[in-house]
Structures are given as C-alpha cells and as structure tokens.
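mind folding the following:
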Amino acid sequence: MRSDLATWPLGMNEEVLMARAFLNRVAEPASIPVWDMVRRDGPVQAAEAIRAGRVDDCVSDATAARAAHADPLADLEAAHRHGIRLVVPESDEWPHFAFAALEATALRRLETYRSGQRRHAEGGELIPPLALWVRGTTDLASVGVRSVSIVGARAATPYGERVARELASGLAERGFLVVSGGAYGIDAAAHRGAFAVAQETVVVSAGGLDRAYPPGNTALFERAAESGLLISESPPGSAPQRRRFLTRNRVIAALGTGTVVVEAARRSGAMNTAHHCVGLGRPLMAVPGPVTSAMSVGCHALIAAESGAARLVSDVDDVLLMIGSAGDLPVDPQPPSPPDLRSRLDQLDQPARQVFDGFPARAWVHPDRLAVRTGLSPLAVIRALPILEMSGLIEAADGGYRIARATRPTTSTQAP
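Have a look, this model is predicted:
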C-alpha cells in the first residue's frame, strides 16, 4: 500500500483499513450475515475468508459477485484523489455514540435472523455500517451528540421548504448540527437553512462521494464539504441505487438526536427514515401541513398513528422540547411554578447548574448521557444528581432521571 495512504486515518492499522475497504466494496450496506461475521471474526480474518471462499452460504450470497474483482487499494487511491477518507469502527473518528442504538438493534435482529427470519427487510435493516467514506472538516465522532435530522419530500411545496429552512436555521443557531440527505426539496432547504446561520451541515449520500447526487446540488455538496461533512457507505465510483437510498436512511436516522419529517407522501424515502428512527428508539417529529396537500399525507399519518410514533411540531421550540436541554429553551419573563425555582437554581454550585441545563426537557436520561451532553465527567454528574433531587428539581426512577414534573417546561412556561 502506498505510504501516503498508510496514515488513513492516523494511527490506524493498515491491514484493518484495507480489510474494511474490501468488505465495504464486496457487500451491500446493512448485510446481516456479513456484519455478524465481521463482528465475530474481525475485519481482517473476515476479508481473508471471503477472498478464499471459506464462508457459509449466506455470506457467499452477499459477497461472491464482487469478491474476485474488489480492489480496496484502488478505492482508497480514488478516495485520496477526491479528498475522501475512510473512517472505520477501529478509528477514533467513528461515531460510536450515534451508532450505539444501531448496534443494540442489530444484536436483537441477529437473534431473529438466526432463528429463521432470514429475509432482509425491503426498507433496509438497522445494521451498523462496516465503514464510512467521509469528506469534510467536521469530526465524525461528534455527530449525533447534538444534532437533528430533517427529511422530507423531493417534490416539496414552498410551504415545506420554508418550514425546513426555518427549522434548520433555528436549530443551527442553537448549536445543533443539521443532518439530511442532500436531495432536492426538503433536504436541500434544510441544508441551506443551516448554511444561513452556521457553515456546518452533514450530507449523507447514497452514492460515491466523488460525484454529487443529484448533480444539480453539486454546489451544495461542495459547500458542505468545505466546513461540514459528506458521508456515504458507498465507495468512490458507486452509483446511487434505490436500495442504497433506503439503507442510507438508517444512517440519517442514527446520526440525529431526533428526526423531523417536514413533508412526505404516504410511501416515500422520508417515511422510510421515520420508520428507522422509531426502530432506533429516537424521538420522531412531524410537521403538519394543509389537509389538501398530498405532500403532507405522510406527516399526518405519523401524527395520527395510534402508536404515537411522531410528535407534532410547528417550530424550533417544539423540537427543542423533544431533543433539547433545559438550557436550550427560551427564558420566560414570568417565573415558572413553583415560584422559587430560579432562587433554588441560584443556590446550586456551577457543576449542579450545568448538569440541570443538560437535562432533556421531558425525557428520562441516564448519568452517562448527561456527561456527554454537559461535557462534565461522569463522577461530577453523579455527585450533582443527589443535590438536584433534594432541591426538588429532578426526580429519579428506573428509567434514570428527568426534570421534576412541577419544574418541567410547557408550551407557555419554560425552564430558565
């Protein structure tokens, strides 16, 4: 392997990088048997076994067509020419936090797969990527910590595009990273809304990053690469295909703290992303539209579902109630009930106030997640929790901790 490629990423074992590049080429994304083999045997042994044909029928069916012709060195060299790097699970840049739910869901799916449910879901399986091709300046590992995915129809209405832009710009203004798919319509409006406030946005593509898809959004892709991030599971030169769009959507759902569907037909890629979001246990939100609009049928179906899959949202504050922290919400000039809340907060030390600001507005949260949200050490968080509980600001249960009911913000009363 050429010496200038041996450092991709820095400190990464060259053998592992080559193996991951090979596996990424020979198997389509979200292949259950290939992912399981790599998980059990490691990427190097798995790649060697596939090359030698020493694999079971399921792995062979998923890899045999490309195994003899795959050239990982050529893929890495092509990536190098286009400023693309390969990020693998063994590297420091891998988004372990964002993909934790994917890992857990994949292990549960593996049990049913082994019990005989071998057919892959048409909409894509919730299986972690084997590797990701990445172009841009943002650290991939940070994506998913404070981010929101915004998706919707390609044939968007002016109403939908305006809502997507406003949501994206408002969230970017509050320090959230906007993730979407780079398509026409809602995706492009969301990316441009983020550009209007912050330079960063994340585009998850279904094809190789050596060329933008759709071509009409080339300038958008270039701008995202300059200060944000382009991501794809497909090696350079790969054409976007229908199946790759569906499997790509699980990555969009996984990289967002929550997902907002702005406009969607009843059967659409945006609805596919919404189902992936629900499967991962992430907050799902939908924007209502005119009852006469075919582009809002999917959103209305999500909101009306008996399962309560999606929360109706109409502005940035609604989204922040689902995925934000107490410190993200606007301050109401009138003190919330109970009236001494602000004075109780003033009596806390700085770490305790910082931990309180890290709480989601309504959801239960575990101490380890609070450490990520606040930037404090797990020990500092654990020390602050009893203080907050004794102050009546939070409550504890088997689900973790949450803001106490009397303290929790409503649509008209927000926590300070």
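
please count neighbours and contacts with C-alpha atoms only from this point.
Noted.

I figured Val34 hits Ala27, correct?
Yes. Using CA atoms under 8 Å, Val34 makes contact with Ala27 at a distance of 7.4 Å.

okay, those two: which has more neighbours?
It is Val34, of Val34 and Ala27, that has more neighbours when counted by other CA atoms under 10 Å, with 26 against 22.

spit out the residues that contact Val34 and Ala27 alike.
By CA atoms under 8 Å, 6 or more residues apart in numbering, Val34 and Ala27 have these common neighbours: Ala62.

before we move on, which element is Leu86 in?
Leu86 is part of strand 85-87 when elements are defined by DSSP states H and E.

residues touching Pro89, list them.
His96, Leu130, Ala131.

check contacts around the nearest residue to Ser238 once chain neighbours are set aside.
Of all residues not flanking Ser238 in the chain, Gly208 sits nearest, at 4.8 Å (CA to CA, 6 or more residues apart in numbering). Shown in contact with Gly208 (CA under 8 Å, 6+ apart): Ser232, Glu233, Ser234, Pro235, Pro236, Gly237, Ser238, Ala239, Pro240.

circling back to that earlier point, let's have the contacts of Pro89 in JSON lines, adding distance to Pro283, neighbour count and secondary structure.
JSON lines is the format used below for the contacts of Pro89 (distance: CA to CA, whole Å; neighbours: other CA atoms under 10 Å; DSSP: H, G, I helix; E, B strand; the rest coil):
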{"residue": "His96", "distance to Pro283": "19", "neighbour count": "17", "secondary structure": "helix"}
{"residue": "Leu130", "distance to Pro283": "25", "neighbour count": "24", "secondary structure": "coil"}
{"residue": "Ala131", "distance to Pro283": "25", "neighbour count": "23", "secondary structure": "coil"}
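
want to try a markdown table for these, with distance to Leu171 as columns?
Output for the contacts of Pro89, formatted as a markdown table (distance: CA to CA, whole Å):
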| residue | distance to Leu171 |
| --- | --- |
| His96 | 23 |
| Leu130 | 30 |
| Ala131 | 28 |
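
please generate a structure for the following sequence too, so the two can be compared:
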Amino acid sequence: MTGAGPPSWADGPEAELSARAALTRVLEPGDEHGGRWLREHGAAGLIRLLTGPAPEPGRPAGASPERLAGYRRRAALADPRRDLALAAESGGRFVYPGSAEWPTQLDDLGDARPVGLWLRGRPNLRTWALRSVAVVGARACTPYGAHMAQTLAAGLAERGWVVVSGAAYGIDGAAHRGALASGGATAAVLACGVDVAYPRGHAGLLGRIAGQGLVLGELPPGSHPTPSRFVLRNRVIAALTRGTVVVEAAHRSGSLVTARRAQALGRITMGVPGPATSGLSAGVHELLRGEAALVTDAAEVAELVGSIGELAPERRGPVLARDLLDRDTVRVLEALPAGRPAEVDELALASGTCADEVIGRLYELHSLGFVERQGDGWQLARGTPGGAIQTGAARRGGR
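Down below sits the predicted model:
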C-alpha cells in the first residue's frame, strides 16, 4: 500500500538494479522530470520517496501533487523481482547506467536517457553499440526503398557493422532482414516490452533477431506500445549508434525525428536519395538540403562513420580507349573528317600543327586502330576504338 514504507528490495547489494527495474514501471521513456529526480536522489532514494510517507518537504522538486500521486500509484504496484524473473525466463536481462554492459553514449541524452534497458539476446550491448549504424525509414515503403535498405544493411553487416532499427514494417524490417541474411549483426529497439511481438506480423523476425542479435527496449516485460512511446524510442536509436541513415521518409515521418535527434546529438546523419517525384523521398531530400550526407551504398556509409582508412572506392566512369591518348594525338584525331579521307596538309591546318608532326601522330593512331590509310589520304577506321577499357582497378572491383 502507498505510504506503508519502502519495499525490502530498495535496500541491499541489489538495490540499484531493483530500483531501476522498478522505475521502468513508474517513469515513461524520456521523462525528463523523472530523469532529473533520478539524478538528484539516486534510484533507491527516488523509490523511497515514492513509496514511503511523503511529507511536503520530501516531494521531488517540480512535482505537482497530481503528478506525484500518479508516480506513487505506479511505484506501489511495481514488482522488480517479478519483472527480472520474467525477463530471465525468456532469456533476457536488465542493464542500467553504471553496469558493465551499459553503452555510455546514451548518457548524451542527459535527463532523458533511459532508466535502464531490457535486453534479449547474447551479444554484449556496450561492445555492439561502439560499431553500430541506424537504418530507418517509412513503413509504407516502395520496392526501391526496401531494396536499398536491405542492400545497405547487408553491406554494412558484411563490413562488421551492427545494423540498428526499430523492427517496424517497411524499411526497418528490410534492414533487419538484410543484416540477418548476410549472417551479420542486427539490433531491434522496441517501443514495448522485449517479450511482446509488435508488430505481430514480425513475431518470426523478432525471434530471429533475438537468436542472432539483440532485442532491446526501455519498457518492462509485458508492456505494450503507444504512439508517444514510438516517438520517444527514436531518441534511443539516435543516441545508441554512430550515425543514422534514412532510406525513405515523407515530410511527416518518425524517421525524420530519429535523424534530427541524431543531428542534435552530434551523430552523422545520412540519406538515400529517391525519385524527385516520390512523396516517400520528400523528407529525405529535405534532410539532404540541410546537414545530412548523401549516400548510395554501404561503402559510403562506412566511410562517414568508420575509422581512418575505411574509404569508399573511387567512383568514375569507364576508361575509353581515346582517354589514353595524349592531347596532341587527340587533336589530330579530331581533325579527321567523318566519311571521307583527308590529306596530311589539310589535317595539319585543321589541327594547328606541322605536317611532320601530323604524320607521326597518324602512324601512332594507325597502330592503335583508330585510322587507316587511303592512298595519299587518311580516314577514320571502321569500328574506331571507343569502348571501355577494363583497367586493373576495374578488374579488382575498383579497389
């Protein structure tokens, strides 16, 4: 009963763990008032304030009587031992600030940082978060968007990056599937309990992610999502990762919330361009007009978020045979008229050089198959070399 005194689990060696697990039942994700009180009083101290007798001087600063009453009702019903046992039954655990597995980049959220995170999956969250990229976008995506998300995620996973997304339909699901299909690492950040399959159509996908990667969220077991929880979940995706890639997003998209939060936190924000006529790419294009970087594949993403030396291959068109000619030889080649032969004097006048120079260049062009002799004249050879030359770099895939 409220006011009966602090619960037994609020003291002892596991007090911090138990108190923070209990507070995930009390405070909504991103509650900055609660975050400030948690910083001022500590987890166990805040639980004592919310479960013990609460005279007026003991009220947390800024807490109205109505707000405090709501917190106290929730605190009275919290049972962290039960929640921790439920999590353990499904192979889960709870990590919190100060524990060995806590990813410290989440501390950049200040008072809005999570009280703690519930996890399913074997990998170490702290280690994975150090080399992670968020891939997010529209739920009602186009086939182009799904293809780009899946290809990007597979390429990043092959390069040793953890692909983080929100397990929603559309771009999120495509990103997770791309990473899983390549045998790589992926993590899903949920707006509900990690034991709740939401959306239901992704129950199988979430099971695969938990088996091969990580499923995580701020809410305790059995919690269901709400619209506001989806929006607040995005701040965790933004803070947890080195950068955020938006594949498709309309002007009013939750993915843009993630990208803008990432920008505010100093993370790298990237966008994949789409057709100028596509409303589903309009939000991405707006990002690209600002501070976001344009990317088209995993190599370009890795170059932006990775370490020194993780460079994307140089992008250029094919090398044509005439590209290998020097400037003076090209000038003689360009002086040759189409469809008829020309004599040396005519070519010397057209190319602005002397006859002896033209003769030398013509024989060079003849040996390369560009021109042929016709009596006293020269003309362009049929099938003049103009196709692409496969250079050594091209044969090695541009590396």
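
that older thread, so where in the second structure does the strand holding Leu86 of the first structure end up aligned?
Strand 85-87 of the first structure corresponds to residues 93-95 in the second structure, going by TM-score structural alignment.

off-centre distance for the very next helix or strand once past the strand holding Leu86 of the first structure?
Next along the chain after strand 85-87 of the first structure, taking DSSP H and E as the criterion, comes helix 96-114. Distance of helix 96-114 of the first structure from its chain centroid, counting by CA atoms, centre = their mean, to the nearest Å, is 15 Å.

again with stretch 198-217 of the second structure
18 Å.

so where is that stretch in the first structure?
Using TM-score structural alignment, stretch 198-217 of the second structure pairs with 213-232 in the first structure.

out of the contacts of Gly208 of the first structure, who's nearest Ala164 of the first structure?
Nearest to Ala164 of the first structure out of those is Ser232 (CA to CA; 22.7 Å).

right, and that closest one touches Val134 too?
Yes. If you go by CA under 8 Å, Ser232 of the first structure and Val134 touch, sitting 6.6 Å apart.

shared neighbours, the two?
Leu209.

between those two, who's got more neighbours?
The residue with more neighbours, out of Ser232 of the first structure and Val134, is Val134; 26 against 23, by other CA under 10 Å.

map the more buried one across to the second structure for me.
Taking TM-score structural alignment, the alignment pairs Val134 of the first structure with Leu119 from the second structure.

that older thread, what lies in contact with the match of stretch 198-217 of the second structure?
132-138, 140, 182-184, 188, 191-192, 199-209, 211-212, 240, 248.

please name the residues that touch the spatially most central residue of the second structure.
Nearest residue to the geometric centre of the second structure (CA atoms, centre = their mean): Ala134, 2.4 Å. By CA under 8 Å, 6+ apart, the residues touching Ala134 of the second structure are Val163, Val164, Ser165, Ile237, Ala238, Thr241, Arg242, Gly243, Thr244, Val245.

now with 6 Å?
Val163, Val164, Ser165, Thr244, Val245 (CA atoms under 6 Å, 6 or more residues apart in numbering).

past the helix or strand containing Thr218 of the first structure, which element shows up next along the chain?
Thr218 of the first structure is part of helix 218-227 when elements are defined by DSSP H and E. Downstream of helix 218-227 of the first structure, the first helix or strand assigned by DSSP H and E is strand 229-232.

how big's the offset between that following strand and the second structure?
Superposed on the second structure, strand 229-232 of the first structure shows a mean distance of 0.5 Å to its aligned residues (mean CA distance after the TM-score superposition for the first structure).

hang on, the match of Val134 of the first structure in a helix?
No. Under DSSP: H, G, I helix; E, B strand; the rest coil, Leu119 of the second structure sits outside any helix and is assigned strand.

which residues in the stretch 301-416 of the first structure form strands?
Taking DSSP state E, counting those that start in this stretch as the test, the strands found in the stretch 301-416 of the first structure are 311-312, 394-397, 400-403.

swap that for the second structure, please
For the second structure, the strands defined by DSSP state E cover 92-95, 117-120, 132-136, 162-165, 186-190, 214-217, 243-246, 268-271, 293-294, 319-320, 371-374, 377-380, 388-389.

can I get those in JSON lines with distance to Ser281 of the second structure?
Formatted as JSON lines, these follow (distance: least, CA to CA, whole Å):
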{"stretch": "strand 92-95", "distance to Ser281 of the second structure": "37"}
{"stretch": "strand 117-120", "distance to Ser281 of the second structure": "32"}
{"stretch": "strand 132-136", "distance to Ser281 of the second structure": "13"}
{"stretch": "strand 162-165", "distance to Ser281 of the second structure": "18"}
{"stretch": "strand 186-190", "distance to Ser281 of the second structure": "23"}
{"stretch": "strand 214-217", "distance to Ser281 of the second structure": "28"}
{"stretch": "strand 243-246", "distance to Ser281 of the second structure": "9"}
{"stretch": "strand 268-271", "distance to Ser281 of the second structure": "9"}
{"stretch": "strand 293-294", "distance to Ser281 of the second structure": "13"}
{"stretch": "strand 319-320", "distance to Ser281 of the second structure": "33"}
{"stretch": "strand 371-374", "distance to Ser281 of the second structure": "49"}
{"stretch": "strand 377-380", "distance to Ser281 of the second structure": "48"}
{"stretch": "strand 388-389", "distance to Ser281 of the second structure": "34"}
